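**Q** Just the structure for this:
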Amino acid sequence: MVELARRHPAIVPGVTAQARHSRRIVGIAGKPGAGKTTYALGLVAASEVPAAYVPMDGFHLADVRLRALGLLDRKGAPETFDAWGYAALLRRVREERDHPVYAPGFERDLEQPIAAALVVPPEVELVVTEGNYLLLDRPEWRAVRDQLDEVVQLETDDDVRRARLVARHVEFGKSPAEAQAWVERVDEANAVLVEAAAHRAHRVVQTS
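**A** Alright, predicted model coming up:
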């Protein structure tokens, strides 16, 4: 994916010297398992200006809150994220450039958000964020999109994508049967929402 980012720098206006005097925020959207994290990290690594990575995953609601809301069995759906908090953090990232801005990360081993795990230093000129729902037409997700200079939608083969998801769920503790059931019941329902919003992207990039 790093090589893809290097071969196609034009997908992110501002990765080059054009952005040296303003901080840009670029969003990478796509269905679950489309390779968003790998692609976003590739853009950060390939950037010609100081860049940072701030994913949506840090705004997962914690399991204790999802359990209280009756949403634990739908973890990963749009309503299981603090989208308003995500939008507010992106606004801070854009506007507050005289001090570090800390952002939550997500620990896959725990499957929980971790406060202040990431940082955007003052010298950063490009921030790359990624998540499934950057293009959803709901008030909280529109607030997120309002902070983005560009949104790139990733497309990949659905069979490849689903196989990745099953493998990921198995890696982090589910049995193969549980992983397959989760992908079919939860991840694919979320993929339908993402696909319906894809036309709002500035551009589409095919990934493998």
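**Q** contacts, neighbours, all on C-alpha from now
**A** Fine.
**Q** what number of residues lie near residue 110?
**A** For residue 110, the count of nearby residues is 9 (other C-alpha atoms under 10 Å).
**Q** no, scratch that, I was asking about residue 149
**A** 15.
**Q** now the one 10 residues further on
**A** Burial of residue 159 is recorded as 9 neighbouring residues (other C-alpha under 10 Å).
**Q** and it, what helix or strand is that in?
**A** Taking DSSP states H and E as the criterion, the element that holds residue 159 is helix 158-171.
**Q** now residue 127
**A** Element membership for residue 127, per DSSP H and E: strand 126-130.
**Q** ditto for residue 137
**A** Taking DSSP H and E as the criterion, residue 137 maps to no regular element, lying outside all helices and strands.
**Q** Now the second one, please; I'll put the structures next to each other:
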Amino acid sequence: MEASLDELVERARALIVPGERRLLGMAGAPGAGKSTLAARIVAELGEEATLVPMDGYHLSRAVLADLGRTDRKGAPDTFDAAGFVALLGRLQEARETVYVPSYDRDLHEPVAAALAVSPVTPLLIVEGNYLLLDDPEWAPAREFLDAAWYVEIPTGLRTERLVARHEAHGKSPEHAREWVFRSDEANARLIEASAVNADLIVTPVQD
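**A** Just a heads-up that it's a prediction; the model follows:
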């Protein structure tokens, strides 16, 4: 379905129950805009919501090099899936502040304890590529989500955004396009297949 930001904010707000902790998952292929959408919804909801990104569970460049996976960074097995799933379980039951990692696109590295999640925040918007993946390591994540949205946009627009993003973070135009159409799009096909596990498939209306 197509939906405006206001409509999606109201859908997210409807999940909030005072005194309870709810997790809304937001998945989608690379470049679909899920991170931006999640951040905008959190900004609209203010103290009622906090953003929790999956990208903080990227393996470091040193670990990827040791594993021989540097050339496909971003694939499902280049993340600490078990650590991320454990985080969701902890966040669901938390009675104390939980510090979660984020990912620095300039450093190209995860940053530990970069974000604080208060125990009184009723809604956490968890965003990432693999929240809905049918995979032994990733599938348990879905069990912690009270609702899950899949964000999609036209493929051409999505890949254009990806190429521009890679260029902005240091890749040459040629390297950016090679990476997108080899690595990112291979991951996108896996992620697109997981859309069946979403409660809602949404295309944000551009404003």
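**Q** The helix holding residue 159 of structure 1 against structure 2, how far on average?
**A** Taking mean C-alpha distance after the TM-score superposition for structure 1, the mean distance separating helix 158-171 of structure 1 from the aligned residues in structure 2 is 0.5 Å.
**Q** still on that earlier bit, give me the stretch of structure 2 that the strand holding residue 127 of structure 1 matches.
**A** The counterpart of strand 126-130 of structure 1 in structure 2, using TM-score structural alignment, spans residues 123-127.
**Q** same check, this time on stretch 79-89 of structure 1
**A** Residues 77-87 of structure 2 are the counterpart of stretch 79-89 of structure 1, counting by TM-score structural alignment.
**Q** which outside residues touch that stretch?
**A** Contacts with stretch 77-87 of structure 2, where a contact means C-alpha atoms under 8 Å, 6 or more residues apart in numbering, come from 54, 57-59, 64, 69, 72, 100, 137-138, 140-141.
**Q** If we use 10 Å, what do you get?
**A** Outside stretch 77-87 of structure 2, the residues that touch it by C-alpha atoms under 10 Å, 6 or more residues apart in numbering are 52-61, 63-64, 67, 69-70, 72-73, 90-91, 94, 98-101, 130-131, 136-144.
**Q** Of these, keep whichever come out buried.
**A** Burial by neighbour count, judged by 16 or more other C-alpha atoms under 10 Å, picks out 52-61, 64, 69-70, 72-73, 91, 94, 100-101, 130-131, 138-142, 144 from the contacts of stretch 77-87 of structure 2.
**Q** which secondary structure elements does the helix holding residue 159 of structure 1 contact?
**A** Of the remaining helices and strands, those touching helix 158-171 of structure 1 by 3 or more C-alpha pairs under 10 Å, 6 or more residues apart in numbering; DSSP states H and E are helix 176-182, helix 188-197.
**Q** change it to 8 Å
**A** For helix 158-171 of structure 1, the contact count by 3 or more C-alpha pairs under 8 Å, 6 or more residues apart in numbering; DSSP states H and E identifies helix 176-182 as packing neighbours.
**Q** so how far does the helix it packs on sit from its counterpart in structure 2?
**A** Here the mean offset of helix 176-182 of structure 1 against structure 2 after fitting is 0.1 Å, by mean C-alpha distance after the TM-score superposition for structure 1.
**Q** Now which residue in structure 1 aligns to residue 98 of structure 2?
**A** So residue 98 of structure 2 corresponds to residue 101, using TM-score structural alignment.
**Q** Give me the spatial nearest neighbour of that match, chain neighbours excluded.
**A** The spatial neighbour of residue 101 of structure 1 that comes closest, neighbours along the chain excluded (C-alpha to C-alpha, 6 or more residues apart in numbering), is residue 120 at 5.1 Å.
**Q** who are the neighbours in contact with the one you found?
**A** 52-53, 93, 100-103, 127.
**Q** Tell me the one of those nearest residue 34 of structure 1?
**A** Among the contacts of residue 120 of structure 1, residue 53 lies closest to residue 34 of structure 1 (C-alpha to C-alpha), at 17.4 Å.
**Q** And the strands in structure 2?
**A** In structure 2, the segments counted as strands under DSSP state E are 2-3, 22-27, 49-53, 98-104, 109-117, 123-127, 147-151, 200-204.
**Q** Switch these over to a markdown table; also include distance to residue 186 of structure 2.
**A** As requested, those are exported to a markdown table (distance: least, C-alpha to C-alpha, whole Å):
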| stretch | distance to residue 186 of structure 2 |
| --- | --- |
| strand 2-3 | 26 |
| strand 22-27 | 16 |
| strand 49-53 | 21 |
| strand 98-104 | 21 |
| strand 109-117 | 22 |
| strand 123-127 | 19 |
| strand 147-151 | 17 |
| strand 200-204 | 21 |
